[in-house]
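[1] Here is my input, please return the structure:
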Amino acid sequence: MVQANWKRQWPLSLFVWFLIASQLVFARGNQQGNSTRELKFYPPVTLDIQQRFVVLDNGLLRVTLSNPDGLITEIKYGGIDNVLDFHQPESGRGYWDIVWTRPGQKSYFAMIHGTIFEVIAQDENRIEVSFKMTYDPAFDRSGSALPLNIDKRFVMLRGQSGCYAYAIYERLNGWPAVDIGETRIAFKLDQGRFNYMAMADNVQRFMPTYSDRKHGQPLAYPEAVLLTNPSNPAFKGEVDDKYEYSKDNKDNHVHGWITSDFRVGFWVIFPSYEFKTGGPVKRELTSHVGATSLAIFYSRHYAGDTLIGLRFEDGEPWKKVFGPVFIYLNSNYLAEAKTSSLWEDAKEQWSKETLKWPYDFPISDDFPHAAQRVTVRGRLLINDRYLQQYPFPAKSAYVGLAPPGAPGSWQVDAKGYQFWTQTDDNGYFTITSIRPGRYNLYAWVPGIMGDYKSDLDVSIKPGEFNLGSFVFTPPRNGPTLWEIGIPDRTAAEFFVPEGVPGLLNPLYINHPEKYRQYGLWERYTDLYPDRDLIYRVGISDYRKDWFFAHVNRRTIDNLRIPTTWQISFDLQLVIPNATYTLQMALASSAGADVQVRVNDPNAIRPHFYTKLIGRDNAIARHGIHGLYQLFSFNIPGVWLVSGSNTIFLTQSKGGYPFNGVMYDYLRLEGSAV
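    Here you go, the predicted structure:
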């Protein structure tokens, strides 16, 4: 009799034990791919459709969405009734938003409100719901409506500790022109609970509050504030700026917040960046003060108006799926809870999500599943006879498929999808999970200057393809006479000064990413108060003697005046009728015009110039790169002399502290003769 009762109670006991274990150690995430036998230990997913709300619940968390707007008003998890900021109005807790403008009109910032609610799929293991916003030209007589259909989707799976979100954006033939500046999902968390932010192993900390910022001292631009009277005295004298916490797409895997007692974590996980803007090195925001966590799909941060992105002409059709991203929550109720345990678990969850990409659960013809995707293989070689006699493997090269365009055009693309990988030591690459479509193959190689684009138009259908070998002949006209820096598309190898005293973020003191400190552009004047930088080839060390950003000098009257840097070098024998080449690769530019003069600093007209370039604002926004550009200047031998020579680089646009460039790499090449 006792044995019979034990047998009847065992399934329930096992279920309770499993739930307790998952909460006490970690409430781990998505169980997609688990067997039905494993899933049965979790409660089924339920959907409660109310007049004003739609509630998704799987026993681990409960997500409440407004009906039919599709705004996230509540997330109940880990004993917390709502991890979102209940002080905010319901519309300001979790939401999709968009920045857009019609030609000749002002720019609008708007939350994306659905008007049509629909259940896409519902069973005990999965629920997918839709909130649609539609455009009808017949009701746009004033020409002030957003000409876009947006279908926001939310998916909850059984046995996972989170919720997926994605959206389908669409324009139809004949719709009016529009320029989209940004679109994202924003989460405002309960600041009373979530005060520890993490975005990398070495970038995580307790954060000030929005109120601390509000009562702080504004600095050179609105995003930067000096904390003068924070609620936590330890933050006094710090600079807070959301751009201090940006990351490249290729590194932006997971970021989020942890409660003050280290018990609960809230994380935004990107399993892929195929749907994001500008390829692997486009920089983007993550989390910032206000206990705000962002899933940004498109913006012009670190690119500016040069990023043509989502700019549509009259009548131009378009469709794109942004996401899915995974909103993951975890918990640790052990006696000695630590922030590191939640962070490490979130990273592990990201690894799991990437293995499941592309997901098999979205119910949309616009999201191809694994069987509908493509794998391509190939090999990239480098042909540079001044480095090696024969073509050699492109080691650790970034190789990608992106919409057709010019070399490097992937940097400014947002309408299509991009798929990137890195080559192995022998130059071989495999790109998986590619959507069918038409692409060009692009590449760039750390340590090698320039952009590669194959002449092959790749029209991809489901299956596996070997594209064969490609040979990249990088820009070069002759042997290297001297070089400054490393051609890696960043200014990270150059001299980055210590931060401005009294305007510091302690997180980045003695940190490998010290360039994230506020106000570093001011340090140039501190280091070169009376005369500009002079670099002597063969004597100077670019790691110590080449300032990371070519900016203006601040005068005693607080004016900003152009600066001229000098590169001094010796040549043993100059061939007067030969042609030499100055290769100048830029990692960033903002309102700049670099003028080049050879051995004549007083020449009325520069020998070469870039013209006005750049709006990426990486100097002001604590970046170490923006958009990559390459300039090649041919120097007649008669301009040079045997012996001592000087190249003068003038950033000629004054009047503003952030006008300037970051050099990636400079090289003087001799004659090919």
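[2] can we go C-alpha only for contacts and neighbour counts from here?
    Noted.
[3] Wait, Leu56 touches Pro44, no?
    No: the pair formed by Leu56 and Pro44 falls short of the contact definition of C-alpha atoms under 8 Å, at 10.8 Å.
[4] Neighbour count for the two, which is higher?
    Leu56 (26 against 17; other C-alpha atoms under 10 Å).
[5] What helix or strand is that one located in?
    strand 53-57 (DSSP states H and E).
[6] Could you list every helix and strand that that strand packs against?
    Applying 3 or more C-alpha pairs under 8 Å, 6 or more residues apart in numbering; DSSP states H and E, we find strand 53-57 packed against strand 46-49, strand 61-66.
[7] tell me what the last one is packed against?
    Same thing as strand 61-66. strand 53-57, strand 72-77.
[8] follow-up on the earlier one: so how far is the strand holding Leu56 off the chain centroid?
    31 Å (C-alpha atoms, centre = their mean, to the nearest Å).
[9] That strand relative to strand 72-77, how many degrees between them?
    Going by axes from the mean of the first three to the mean of the last three C-alpha atoms, to 10 degrees, strand 53-57 is angled at 20 degrees with respect to strand 72-77.
[10] now the angle from strand 53-57 to strand 61-66?
    Computed by the same axes, to 10 degrees, the angle separating strand 53-57 from strand 61-66 equals 170 degrees.
[11] In the stretch 451-600 of the chain, what residue spans correspond to strands?
    452-460, 463-472, 480-485, 534-536, 550-551, 553-554, 560-561, 563-571, 579-592, 594-598 (DSSP state E, counting those that start in this stretch).
[12] Hmm, I typed the wrong one, I wanted the stretch 251-400 of the chain.
    Ranges of strands in the stretch 251-400 of the chain, per DSSP E, counting those that start in this stretch, are 254-259, 264-269, 283-284, 287-288, 292-298, 310-312, 318-331, 374-382, 392-393, 398-402.
[13] I'd like the structure of this one too, to check against the first:
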Amino acid sequence: MLSLDTLYLTRAQRSSTMAAVGVNLSFHDNHVVVSNGFVQITLSTPEGHITGIQYKGINNLLEVINDESNRGYWDLVWSPHRSPGTTGTSERIVGTSCEVIVETEDQVELSFSRTWNSSLQGKHAPLKIDKRFVLLRGSSGFYSYAIYEHLEGWPSFNLAETRIVFKLRKDKFHYMAMSDDRHRHMPLPEDRSSNRGKPLAYPEAVLLVNPVEAEFKGQVDDKYQYSCETQDLKVHGWISTDPPIGFWQITPSNEFRTGGPTKQELTSHVGPINLAMFVSAHYGGSDLVIKFEDGEKWKKVFGPVFMYLSSTSTQHEPLTLWNDAKNQMLEEVGKWPYSFLASKDFHHAHERGRISGRLFVYDRFITDEHTSAIGASIGLALPGDPGSWQHENKGYQFWSKTDVEGRFSIKNILPGTYNVYAWVNGFIGDYRNINTITITPVCDIVVGDLVFEPPRDGPTLWEIGIPNRSAAEFHIPDSDPMYTNKFLAHEPNRFRQYGLWERYARLYPHGDLVFTIGQSDYKKDWFFAHVNKNKYNIIYEKTPWTIKFKLNDDKNGTYKLRLALASAQLSDLQVRVNDPNSDSPLFSTGVIGGDNAVARHGIHGLYWLFNIDIPEKLLTPYRENAIYLTKINAETVFLGGIMYDYIRLEGPPSS
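    All right, here's what the predicted structure looks like:
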């Protein structure tokens, strides 16, 4: 295998050699071609679709059998204002004018733009969109970004999704990599056809019954098995082994993505298809759909992302190119914010600010002292309520992690007004600094010591799980051998196997989950997802879960149940105490959530925290008590699906 040091040297040598060749721009019939002696990009004009990518003697890395408008393109999904749900009209973004923004030997930047007027009402999303493509001297790849704008006087509408799509040649790209623990030789698109695949419980999932390559027989192909939290989604792509070439998408910043660092997105999937997702409702539901009012002024820059092309001189195992792509990603992150982009809407380093400080946690039932918030997620987002960052979808967000002393530094923040938000593993709830912060160019704001006091009324009597906004610590069963994908068989990806929700009925065929405090182990005895049970393959039935515990005191006062959910899909969760058949539950969440994380192989969606008072009269001291968790939705296996993050019962507050 080629060593990383050798690969670094080889890449540097190539860049040095190619730096001698300037960037060339030429127009042809309905096309514009940009090249730098290393890579050549062909775009349709004025539409701005990427029709060809030439590299290392291969005339086109994109799927040549597709129509030119169906190879590399920006698109979006929109719907009329107040439309329910997350679907709408899919629209490929077609430019109506092409402009050369920069043309030098060092750089070419092209703009493909389109606007909107009243004659397009109902036909196109009311947005002004400027798609940009940039090629630099000596660069082994190209950049793309876009400026979206909704102008005063324009009508309301919903924007559910926007992205860049690359459809690569299926005769070349067979190996996909998106992380150190998820990379594999991939099935072919033909394997999903009706004569080779069997559709499963929802359209994205297909059982491969007669694949072209026998090794995939019995596996499930599902694009959601390759989803990823955006905080970890910096590089992913495809590898051709003949010749050995890598096609990589590198995203050096998440500031323009919606939903914060834990928002999950699609990456690559069978096609071979590579995606750059900017806005979507995946793992979030309608809360992540951007909803514009009549006349609302809004502008946002999405991207840029860097499409990086790599190669080796001889045949090597695919992960050599993956390791090279990770190193290139680190280089791109180090260059952020890019200095070469020409749009005035993209802010350069001297137009941005920085904040720093230190975060502490104070929970008086653990210690009387403030303790450093180690490894906490802390960031800036538009002003809102605690935790509102995970629903935020119109502005920019800037996140970091605290160190072992709770210190943090967040740089390259765009000018504007923000709240500071945080959450800390091991503690429930969300931190928000009540005072807003105004960022101005080159500011360096020291916010000092911030103290997060997580929700707490009394001492912990018992707890289930770990407050980490995930259900990963609970029991994840072995997958059904009918659906097992071997590359997902081990930690940390076992929860991504198809059909794990069906294992619940196998584990509890004659009853439902009963968890006894002091005896049961949440790692073995608490199923990772509270789902409905299929009965006779016709109907689904409710699955009430029971927590049994002995109350070892008779204190006066109100007890507190902390119920933290890691996911909810159109769920109505009811809580009863010591009477499972009571007509009136002690508490009901009402119908919440739309993240669909159970069906889409997530281990979490959006985070919910409910704080429930339990009057002492409902509990019996020195005897066994029970809390019943019942979902009243039971129409399908997915409807009403819940994942728990953490449950805690607190005693009455001491004087």
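[14] Can you pull the TM-score for these?
    TM-score of the superposed chains, computed with TM-score structural alignment, normalised by the length of structure 2, equals 0.96; 642 aligned residues with a C-alpha RMSD of 1.7 Å.
[15] most tightly surrounded among the helices and strands packed on strand 53-57 of structure 1?
    strand 61-66 (a mean of 22; mean count of other C-alpha atoms under 10 Å).
[16] Spatially central residue in structure 2, please.
    The centroid of structure 2 falls nearest to Gln264 when counting by C-alpha atoms, centre = their mean (1.6 Å).
[17] Would you quantify the distance from that one to Phe306 of structure 2?
    20 Å (C-alpha to C-alpha, to the nearest Å).
[18] returning to what we had before: of the helices and strands packed on strand 53-57 of structure 1, which is nearest Asp240 of structure 1?
    strand 61-66 (31.3 Å; C-alpha to C-alpha).
[19] quick one: the closest one aligns where in structure 2?
    Using TM-score structural alignment, strand 61-66 of structure 1 lines up with residues 39-44 of structure 2.
[20] could you pull out the helices for the stretch 1-150 of structure 1?
    With DSSP state H, counting those that start in this stretch as the criterion, the stretch 1-150 of structure 1 has helices at 2-24, 36-39.
[21] what's the closest of these to Trp482 of structure 1?
    helix 2-24 (59.7 Å).
[22] got the contact list for the closest one?
    Contacts to helix 2-24 of structure 1, defined as C-alpha atoms under 8 Å, 6 or more residues apart in numbering, come from residues Arg28, Phe41, Tyr42, Gly78, Ser331, Asn332, Tyr333, Leu334.
[23] if you skip the residues just before and after it, what's nearest to the alignment partner in structure 1 of Glu103 of structure 2?
    Using TM-score structural alignment, the partner of Glu103 of structure 2 in structure 1 is Gln122. Leaving aside its chain neighbours, Gln122 of structure 1 sits nearest to Glu128 (6.6 Å; criterion: C-alpha to C-alpha, 6 or more residues apart in numbering).
[24] next one: Asn149 of structure 1
    Thr134 (4.5 Å).
[25] From Pro580 of structure 2, how far off is the alignment partner in structure 2 of Asn645 of structure 1?
    Counting by TM-score structural alignment, Asn645 of structure 1 lines up with Asn625 in structure 2. As judged by C-alpha to C-alpha, Asn625 of structure 2 and Pro580 of structure 2 stand 12 Å apart.
[26] ditto for Pro383 of structure 2
    Counting by C-alpha to C-alpha, the gap from Pro383 of structure 2 to Pro580 of structure 2 is 41 Å.
[27] circling back to that earlier point, which of the contacts of helix 2-24 of structure 1 lies closest to Gly654 of structure 1?
    Relative to Gly654 of structure 1, the closest of the contacts of helix 2-24 of structure 1 is Ser331; by C-alpha to C-alpha it sits at 52.2 Å.
[28] Aligned counterpart of that closest one in structure 2, please.
    Aligned by TM-score structural alignment, Ser331 of structure 1 pairs with Ser311 of structure 2.
[29] Help me confirm that Ala234 of structure 1 is found in a helix?
    Yes: using DSSP: H, G, I helix; E, B strand; the rest coil, the assignment for Ala234 of structure 1 is a helix.
[30] Translate it into the numbering of structure 2.
    So, by TM-score structural alignment, Ala234 of structure 1 is matched to Glu215.
[31] Repeat that for Glu284 of structure 1.
    Per TM-score structural alignment, Glu284 of structure 1 is aligned with Glu265.
[32] for Val598 of structure 1, same thing?
    Matched by TM-score structural alignment, Val598 of structure 1 corresponds to Val577 in structure 2.
[33] what's the nearest residue to its match if we skip its chain neighbours?
    Leaving aside its sequence neighbours, Val577 of structure 2 sits nearest to Ile627 (C-alpha to C-alpha, 6+ apart; 4.7 Å).
[34] Comparing the longest helix anywhere in structure 2 with structure 1, how large is the average distance?
    Using DSSP state H, we find that the single longest helix of structure 2 is helix 319-335. By mean C-alpha distance after the TM-score superposition for structure 1, the fitted helix 319-335 of structure 2 averages 0.4 Å away from its aligned residues in structure 1.
[35] Give the other helices and strands that that helix contacts.
    Where contact means 3+ C-alpha pairs under 8 Å, 6+ apart, helix 319-335 of structure 2 is packed against helix 4-18, strand 235-241, strand 244-250, strand 298-311.
[36] Now these in JSON lines, please, with extra columns for mean neighbour count.
    JSON lines is the format used below for those (neighbours: other C-alpha atoms under 10 Å):
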{"stretch": "helix 4-18", "mean neighbour count": "14"}
{"stretch": "strand 235-241", "mean neighbour count": "25"}
{"stretch": "strand 244-250", "mean neighbour count": "25"}
{"stretch": "strand 298-311", "mean neighbour count": "21"}
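[37] Which one, of those, ends up nearest to Tyr504 of structure 2?
    Closest among these, once you apply C-alpha to C-alpha, is strand 235-241, at 33.3 Å.
[38] mean distance, the closest one to its aligned residues in structure 1?
    Looks like 0.9 Å for strand 235-241 of structure 2 (mean C-alpha distance after the TM-score superposition for structure 1).
[39] which residues in structure 1 does that strand match up with?
    Using TM-score structural alignment, the partner range for strand 235-241 of structure 2 is residues 254-260.
[40] contact partners of that stretch?
    193-200, 264-270, 286-287, 291, 293, 339, 342, 346-347, 350.
[41] and if you look at stretch 44-51 of structure 2?
    Residues contacting stretch 44-51 of structure 2 (C-alpha under 8 Å, 6+ apart): 30-32, 41-43, 62, 68-69, 71-74, 93-98, 112, 131.
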